[in-house]
Each structure stands twice: as structure tokens, then as C-alpha cells.
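I need the structure of the sequence given here:
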Amino acid sequence: MITRTIILFLVTTVSIATGYSQSEKKRIRQGNNEYNEGNYQEAEKEYRKALMEKPGYTKGTFNLGDAMYEQENYEESNKLFTEVTERVTNAEQKSAAHYNLGNTYMKENKFKESIEEFKNSLRLNSDDANAKYNLEYARKKLKEQQQQQQQNQDKNQDNKDQDKKDQQDKDKKDQDKENQDKKDQDKKDQQEKDKEKQDNKDKSKGDQEKDQKQKQQPQQISKKDAQRMLDALKNDEKKTLQKLQKQKAKAAKGVKSDIDW
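You can find the predicted model right below:
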């Protein structure tokens, strides 16, 4: 766990600049009292009032950053502490601003930035034990973060590899099924063709056998047809007989008697 995260400027012990009225200092003291009681919203109000009365008041800016930090508004806190680091020239005050800024980055899990701020704080105040401790803590957290990121990356890669393998297996399974379905369909089509061919062959053979059988069997006719044919034969026979009789009669008329008178 990091050490006490926030340094609070107290107007009774620290004098940043001269020329400020007692009104701003009073606001700061009231804000500090609220802050120490844990009333961070009330402390924020007092610090803002001090800044309204004296814009650019460094103590007000610094302590407002503290109040925003305690309310977990780290973005605003970061902005205020950065403003102090750019404005003040006093090494101790500048070191304190970098220290608080480092803690703000820690809360945002920005450990690289946090490490740099603790280093900046120690460059200005190398004896700050809290800054040294928090620097090592930030380094430890950065290492853990990088290890976790690597694990997540490895896990994501494993998941990607598994997804890829699953997709390949699925594609192969689908392709195998498609090939088998095609093979089965081709086999079925061929069987149907063979069956149709055999059916046609059997039908042709049956037709031939039927024709052959019909040729071998005497043709059956009805009694009516038989009578008609018989009548026709009799009629033809009668006509033929009549014709012969006529021819005989004609021949008889033309014969001379060979008698010797």
C-alpha cells in the first residue's frame, strides 16, 4: 500500500508568496479544517472561494487538487497539480506537487507516469522517504500490470488459436459432409440409372418374348369372322363353278361331228 498520498499546504507553516490578503488565507485555513475533518466537498468550496478572490493563488490551487483527489476526481486533481509544478520555483513545494501528482497517476493505474513523477519529486528532495517508498511500490505495480497484460495477451492469442482451430475443424467437417453427401447422391443417381436401364432391358425382352409367343400361337378368330370367311369361300367356289360351266357350254357349241355322211 502506498504511504500517505497527499501533502497539504498549511498557511500557518508555509508561505509561498507575499502580497496575499488575510481573506484568502482565511479561506485556506477554513478549507484545511474541513479537509482534516474529511469534509472534502466543503473544503473544495473554501479553496475555490480563495481562488475567486485571488486567481492563481498557488496554495489554493494545490489544496484544491488535494480535495479533488479525495473525491476521486483524479482528472481534475491531475490538472491542478500539474499547474502547480509549472508555476512554483521553490524546490520543496515543487517536489510536493510532483509527489501528489505521482499519487494521482497511481490511482488511475498509470504506473509509468507515476514512476516519473516520484522520480521528479526525489530529484528535488532526495530525502523524501515517502516518495522513495511509493516509487518502489509503483515499480512493483507496473511489473504486475505488465505481467497481467502479457497473460491477457497470451490468453487472447490462445483463444484466437483455439478459435482458428475450431473454425478449421468445422470447415473440414463441413467439407467432409459435403463430399460424402455428393458421393451418396452420385451413388443414388447411378443406381437409379442402372435400375432404369435394367427396367428398359427387361421391358424390351418382355416385349420380344410376347411378340414371339404371338407368332407361334395360331391366330384366333371369332365365329362370326369364320362364318364370313366360309361364306366368302363358298361364294368364290360358286362363281368359279359357274364360270367353268359357261366355258364348257361354249366349247360344246363349237364342236363339229366328225361323221362320214
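
make it CA atoms for all contacts and neighbour counts henceforth
Noted.

helices of the stretch 1-150 of the chain, start to end?
22-36, 40-53, 58-70, 74-87, 91-107, 111-124, 129-216 (DSSP state H, counting those that start in this stretch).

and Asp181, how many neighbours does it have?
Asp181: 12 surrounding residues under other Cα atoms under 10 Å.

the structure of the following sequence is requested for comparison with the preceding one:
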Amino acid sequence: MKKLILFIVICISFVGFSQEDKARLLAEKTANNYVYEANELVSEDFIAAEMAYRKALSKQSDNIAGLYNLGNSYYEKGNFEEALYRHQQTAKLATSKEAKHKAFHNMGNVLMQNKKCKEAVEAYKDALRNNPLDDETRYNLALAKECAKQQEEENKDDENKEDKDNSEDKKDEEKENKDDKNQEDQEDKEGDEKEDKKEEGKDEEDKKDDKKPEDKKDENKKGDKEKEDKQKPQPKPGQLSPQQIKSLLEAMNNQEQKVQEKMNAEKQKGIKIKTEKDW
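This next block holds a predicted model:
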């Protein structure tokens, strides 16, 4: 009885395992058929080929041939982002070294197209770890290293140029700040000078206001006298002043008086004076 039960359990397990294995094999076969169809279409109708590859992956998501060939088709069309993604999936899901080697090799090619030479070096190294004898991968690795070295030198040059530009910009900024400061100092100096002059003028006004009444009175008298002198008629060029005319008249009167006195003296002496002209 026990043997019979054990036999029945074994049979049931075998039947169950066969159904799962049969379903897996069927999915794999269907996926491979789609991959084969896509491979036939890819050179003539990329859209139809892409659709066939996606159908294959919907039936079997880890179909290495479908992932790898879809990645290659994207690479041929220049869609490097999708190509890189599909080859990364291939490298992750592949179980054989040969499949991994091909996936990493093509990842390196995509990265080189994207000018990511340093990352391409690492991809080619991973490819050689899975197949050290591939001369094509070794050659591509040498190219990637040279490209990475050149990019590194260019980056250093760019950094040095940027540092130089930043240094020059800093010098220009310092010079501009210095000029602005000098201008501000000059403006402050001019403002101080104006303020000093204003204060000096204020001090002079205060001094005038602080003068004694006597001083102000003397200044007023002096000002009145100068004003009076200015109001007097001034002699014009070539004319005698009133004072000069007065002095001249006095001199003439004195002279006339002297002549009169002399004539009176002569009359008193009896001097004969001619009244008629001689013939």
C-alpha cells in the first residue's frame, strides 16, 4: 500500500514538472520565432523588426538573443541610449561567458560613439575578462585608452583656461573695485573740501556777527565816506577840477591886486602918463 501511494505521488510530481517545462519550452520557442522574424525584417523594415523583437521579449523577458539583437538594431539606427540599455540587460541576464563578452564589447562601442571613452575602457576590460583572446576587443580597448587620455588632457587644459579666466576676471573685478574705491575716496575728499569751505564761510559770517558795535559803527562811517567820495564829481581827462579852478582864480586875483597896488604907487610919485600916441 505504501509503495502504491509513493508511486502515485511521484507520478503526480512528474506530470506537474512536465507541464511547467512544456510551457517554458513553448514560450522560448515562440520568442525565438519572433527573433528570427525580426532578424529577417531589420534590414528592410526597422519598425516591424523592433515590434517583433518586443513580442519575443514579452514571451520570454530573458531571451538573450532578442535583447542582444535589439540592442544591435538600435545601434545601427544611431539610437545609442536604447542600444546601451539593451546590452546592459544582456550582460546582466546572460549566463554564458561568450554572451557576456559580446554584450560588454558592444557596450564599449556604444560608449565610444557617445564620446564616453573612460567608461568604454571599463566595458572593454569586462569583455576581455570573459574572453581574453578576442583581438578586436583588445584593439578597441587600446583606442579607448588613447581617447580617454586625450580627453583628460583636454579637460585639464579647459580647467587651466577656466582658472586663468577666473583669475583674470578676479583681477578685473579687483581693479574695478579699486577704481570705484578711488572714485568714492575722491568724491568723499571733494565733499569734505566743500564742507570745510562751507564751515569757513560760516565762521566768517559768525565773525562778522560777533564784531563790537563800535567796530560796526566805524565800518559804517568808513563805508559812508567812501560812498560820499564816489558820489562827488570826478574830473574828466583834460579838465580842471573845481579845486584847481578855485586856486587859479585866487592866484589871478592876487596878481591883479599886486598890479593895482603898483599902479597906485606910481601915480603917487607923479609920473606922467601919456594920453596920446607919438607921431
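
in TSV, list the helices of the stretch 1-150 of the first structure along with distance to Lys238 of the first structure.
Shown next, in TSV, are those (distance: least, Cα to Cα, whole Å):
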stretch	distance to Lys238 of the first structure
helix 22-36	155
helix 40-53	149
helix 58-70	146
helix 74-87	140
helix 91-107	140
helix 111-124	139
helix 129-216	33
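
out of these, which is closest to Gln245 of the first structure?
Closest to Gln245 of the first structure of those is helix 129-216 (Cα to Cα; 41.6 Å).

what helices and strands are in contact with the closest one?
Packing partners of helix 129-216 of the first structure (3 or more Cα pairs under 8 Å, 6 or more residues apart in numbering; DSSP states H and E): helix 111-124.

how about stretch 123-136 of the first structure, aligned to which bit of the second structure?
Mapped onto the second structure using TM-score structural alignment, stretch 123-136 of the first structure spans residues 129-142.

picking up where we left off before, which stretch among the helices of the stretch 1-150 of the first structure comes nearest Ala251 of the first structure?
helix 129-216 (48.1 Å).

what's downstream of that closest one, the next helix or strand?
helix 223-253 (DSSP states H and E).

which of the residues in that following helix are buried?
Within helix 223-253 of the first structure, no residue counts as buried by 16 or more other Cα atoms under 10 Å.

so it aligns onto which residues of the second structure?
Helix 223-253 of the first structure lines up with nothing in the second structure when matched by TM-score structural alignment.

stretch 93-107 of the first structure now?
So stretch 93-107 of the first structure is aligned with residues 99-113, judged by TM-score structural alignment.

now do the matching stretch: distance to the chain's middle.
How far stretch 99-113 of the second structure lies from its chain's middle: 42 Å, per Cα atoms, centre = their mean, to the nearest Å.

how big's the offset between it and the first structure?
With mean Cα distance after the TM-score superposition for the first structure, stretch 99-113 of the second structure departs from the first structure by a mean of 1.5 Å once superposed.

in that stretch, what's buried?
Buried, per 16+ other Cα under 10 Å, within stretch 99-113 of the second structure: 99-112.

kindly report the same for stretch 171-189 of the second structure.
Quick answer for stretch 171-189 of the second structure: no buried residues (16+ other Cα under 10 Å).

so where is it in the first structure?
Taking TM-score structural alignment, stretch 171-189 of the second structure hits residues 165-183 over in the first structure.

give me the mean deviation of that stretch from the second structure.
Relative to the second structure, stretch 165-183 of the first structure is 1.1 Å off (mean Cα distance after the TM-score superposition for the first structure).

quick one: Glu256 of the second structure from Asp134 of the second structure, how far?
Between Glu256 of the second structure and Asp134 of the second structure the computed distance is 154 Å (Cα to Cα, to the nearest Å).

do Lys208 of the second structure as well
109 Å.

nearest spatial neighbour of Lys79 of the first structure, skipping sequence neighbours?
Gly65 (8.0 Å; Cα to Cα, 6 or more residues apart in numbering).

on that earlier part again, dump the buried residues of stretch 99-113 of the second structure into CSV; add distance to Ile64 of the second structure as well.
Shown next, in CSV, are these (distance: Cα to Cα, whole Å):
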residue, distance to Ile64 of the second structure
Ala99, 8
Lys100, 10
His101, 13
Lys102, 11
Ala103, 10
Phe104, 13
His105, 15
Asn106, 14
Met107, 15
Gly108, 18
Asn109, 19
Val110, 18
Leu111, 21
Met112, 23
